[in-house]
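**Q** need the 3D shape of this:
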Amino acid sequence: MADNALTDKTGDLARHSVARSSWAMVAGYSVMLIFLVLCGNYVYSHIQEFAFIATVSLPDLGVAGLLILLNFGVGALQLDLFLRHYGVCLRYTELMALTGSMCLGNLVIPMRGGTGAMALYLKRVHEFNFGAFGVVYAGTALLTVLVNTAYALVGFMVLYVRYGMLQPALSILVACLFALCCYLTVFPPLLIAKDRGWLRPIFEAANSWHFLTRRRPLLLRLTLLLALTPLSLTGAFYFIYQGLGKALSVDAVLITSTLGNLANLVPVVPGSLGVFDTITIAIPQLFGLDGPRAVCATLTYRVLFFFWALLWGIPGGLYLLSSLRSRKLQSDSHPKE
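**A** Sure, this is the predicted structure:
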């Protein structure tokens, strides 16, 4: 009887999990579709205002593309630092394959499907447990918020000192996020799990992050490495705006890119399409960029990023599938007793 009750409970949990995933996918694709329809309608209704596209500077867009490519290399190095902390050492080829395929997967699958696929790959090929991967994922998100809010605060201060421009609501929100992330990064609490309930894995992951942050040199390297991502994104958008014939100040672009990076953490929508884009379209207009150029700049960034994701993600995915097959053949030929 007890076994039957446990089986029924497990089945109910599985069905609820599938239902939640289905609703998340529907919501994610719906937001993406709505954004694309609105964006297409805006372009169609303001088509004459997009005449500047004929004078786009291709060299500037080329530089922007190279700066976007830098993000993939930074992501691979950051993943390497985390994995080495847990004793897993990968070749750089495999790291780039993981990073490229993860980015491509996240662009087309809701709820960070590419990240989930990476977790499964590391588990099956390198026996990297899901708890440790949860620390890697959450730690990366936490450091990303910390770095981007720090950059955004600097940008707000520069704008106020140089131009007298003040955005109080955004500044307060960003400052609160920065303070919270500082606390969770520098002084994360050590939690004690008194039982073995469903919260225990969360407690264990939190404590694993606590011990990781005690390694200050590792934490510093991770933070400095992730600090390159907003800079490369800022540079990419700066050259995109310049290529479209309307250069913005570096501090205005810095605020746009860092707030866009924060919005990019929203997991429901594939590639945060429609969330990230709303930020990178709306914020530059606060600093004098016209609507058509703001839309065009965001779409240009999306095209460049998707190009690199395809270029690295498809061969990377094939490489990872080959590794999975090799691992499966080894397991079949040497079964565990």
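
**Q** going forward, measure contacts between C-alpha atoms and count neighbours the same way
**A** Noted.

**Q** my guess is residue 295 contacts residue 281. True?
**A** Yes - the criterion here is C-alpha atoms under 8 Å, and residue 295 meets it with residue 281 at 5.7 Å.

**Q** settle it for me: which of those two has more neighbours?
**A** residue 281 (24 against 19; other C-alpha atoms under 10 Å).

**Q** nearest residue to the more buried one other than its sequence neighbours?
**A** In this structure, residue 281 finds its nearest non-sequential neighbour in residue 294, 4.9 Å apart by C-alpha to C-alpha, 6 or more residues apart in numbering.

**Q** likewise for residue 306?
**A** In space, residue 306 is closest to residue 104, 7.5 Å off (C-alpha to C-alpha, 6+ apart).

**Q** before we compare anything, build this one as well:
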Amino acid sequence: MSWKNLLKWGFFAALLLLGARYLWVHSEDFSKMVEIRPVFLPFLLLTPVFFIGLLGILNKSLVEAFGIRLTFLEWFGLQCITNFGNYLLPLRGGAGTRAAYLKVKHNFPISSFLSTMGATYLINTFLAGAIASVCIVWIGDRVEHWGMTLTLLLGASFGLLLLMIFPFPFRFPDRGFFQ
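**A** Just a heads-up that it's a prediction; the model follows:
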């Protein structure tokens, strides 16, 4: 058996042992899972898959802007590995595995990867803000005190999100300060 195969199986065994340890330490949490009504199980199981798919499509679209076309197995599998790495490794280590894969397989520069990663975080932040804004407005109808500052802040965030989704062409003037 070669060192490479031995290393693969050793890593797999270590992951299995860590998973078993997690199940043992948190067994009381898993006993609470019996209390979940079966009607909600498909929703609970399919929601993470849906979000992994959305993030995979987002990353696929961003990488296509640089001329790299990913197959379904690549963009979906890469997002699954990225999410898994983010849970296991510190400091968003899953992004590092995605960068390494794109660098080795498609010769994608790290600087371009960092720009796609920044765009992903920006889009995710604004989408989370928009969803939170809708939830706060929905809850705000039931709350007596509603601040004008919060309303303006959420409105500005939502406006920026719309500008990101539907950008308008902007051209600097030919003369003046921007020349």
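
**Q** returning to what we had before: in structure 2, which residue range corresponds to the helix or strand containing the residue nearest to residue 281 of structure 1?
**A** Element membership for residue 294 of structure 1 (DSSP states H and E) is helix 291-333. Alignment of helix 291-333 of structure 1 against structure 2: no match, by TM-score structural alignment.

**Q** same for that helix, what does it pack against?
**A** The helices and strands touching helix 291-333 of structure 1, judged by 3 or more C-alpha pairs under 8 Å, 6 or more residues apart in numbering; DSSP states H and E, are helix 58-85, helix 92-108, helix 113-126, helix 228-243, helix 276-286.

**Q** apply 10 Å and report the result again.
**A** In terms of contacts (3 or more C-alpha pairs under 10 Å, 6 or more residues apart in numbering; DSSP states H and E), helix 291-333 of structure 1 is packed against helix 2-45, helix 58-85, helix 92-108, helix 113-126, helix 228-243, helix 276-286.

**Q** what's the burial count for the residue nearest to residue 281 of structure 1?
**A** Count around residue 294 of structure 1 with other C-alpha under 10 Å applied: 23.

**Q** again, but for residue 116 of structure 1
**A** Neighbours of residue 116 of structure 1 (other C-alpha under 10 Å): 16.

**Q** what's residue 88 of structure 1 aligned with over in structure 2?
**A** Per TM-score structural alignment, residue 88 of structure 1 is aligned with residue 68.

**Q** who's in contact with residue 47 of structure 2?
**A** Neighbouring residues of residue 47 of structure 2 by C-alpha atoms under 10 Å, 6 or more residues apart in numbering: residue 53.

**Q** oh, I was asking about residue 10 of structure 2
**A** Taking C-alpha under 10 Å, 6+ apart as the criterion, residue 10 of structure 2 is in contact with 4, 16.

**Q** helix or strand: which one has it?
**A** Element membership for residue 10 of structure 2, per DSSP H and E: helix 3-25.

**Q** quick check: angle from that helix to helix 72-88?
**A** Orientation of helix 3-25 of structure 2 against helix 72-88 (axes from the mean of the first three to the mean of the last three C-alpha atoms, to 10 degrees) gives an angle of 60 degrees.

**Q** could you count how many residues lie near the closest residue to residue 97 of structure 1 other than its chain neighbours?
**A** Leaving out its chain neighbours, the residue that sits closest to residue 97 of structure 1 by C-alpha to C-alpha, 6+ apart is residue 316, at 3.8 Å. Residues near residue 316 of structure 1, counting by other C-alpha under 10 Å, number 24.

**Q** what of residue 13 of structure 2?
**A** Neighbour number of residue 13 of structure 2 under other C-alpha under 10 Å is 12.

**Q** check contacts around it.
**A** Residue 13 of structure 2 makes contacts with 7, 19, as judged by C-alpha under 10 Å, 6+ apart.

**Q** which strand or helix spans the aligned residue in structure 1 for residue 140 of structure 2?
**A** Mapped onto structure 1 by TM-score structural alignment, residue 140 of structure 2 lines up with residue 160. Taking DSSP H and E as the criterion, residue 160 of structure 1 maps to helix 130-163.

**Q** and that helix, what does it pack against?
**A** Taking 3+ C-alpha pairs under 10 Å, 6+ apart as the contact cut, helix 130-163 of structure 1 packs with helix 58-85, helix 113-126, helix 168-186, helix 200-213, helix 216-226, helix 228-243, helix 250-263.

**Q** can you lay out these as CSV showing distance to residue 155 of structure 1?
**A** Listed next are those as CSV, based on distance: least, C-alpha to C-alpha, whole Å:
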stretch, distance to residue 155 of structure 1
helix 58-85, 20
helix 113-126, 31
helix 168-186, 10
helix 200-213, 27
helix 216-226, 18
helix 228-243, 11
helix 250-263, 5
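
**Q** these: which one's closest to residue 324 of structure 1?
**A** helix 113-126 (6.4 Å; C-alpha to C-alpha).

**Q** so where is that closest one in structure 2?
**A** Going by TM-score structural alignment, helix 113-126 of structure 1 sits over residues 93-106 in structure 2.

**Q** surely residue 282 of structure 1 meets residue 295?
**A** Yes - Residue 282 of structure 1 is in contact with residue 295 according to C-alpha atoms under 10 Å; the separation is 9.0 Å.

**Q** follow-up on the earlier one: okay if I get the helices and strands packed on helix 291-333 of structure 1 as TSV plus distance to residue 213 of structure 1?
**A** Formatted as TSV, those follow (distance: least, C-alpha to C-alpha, whole Å):
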stretch	distance to residue 213 of structure 1
helix 2-45	32
helix 58-85	11
helix 92-108	23
helix 113-126	22
helix 228-243	20
helix 276-286	29
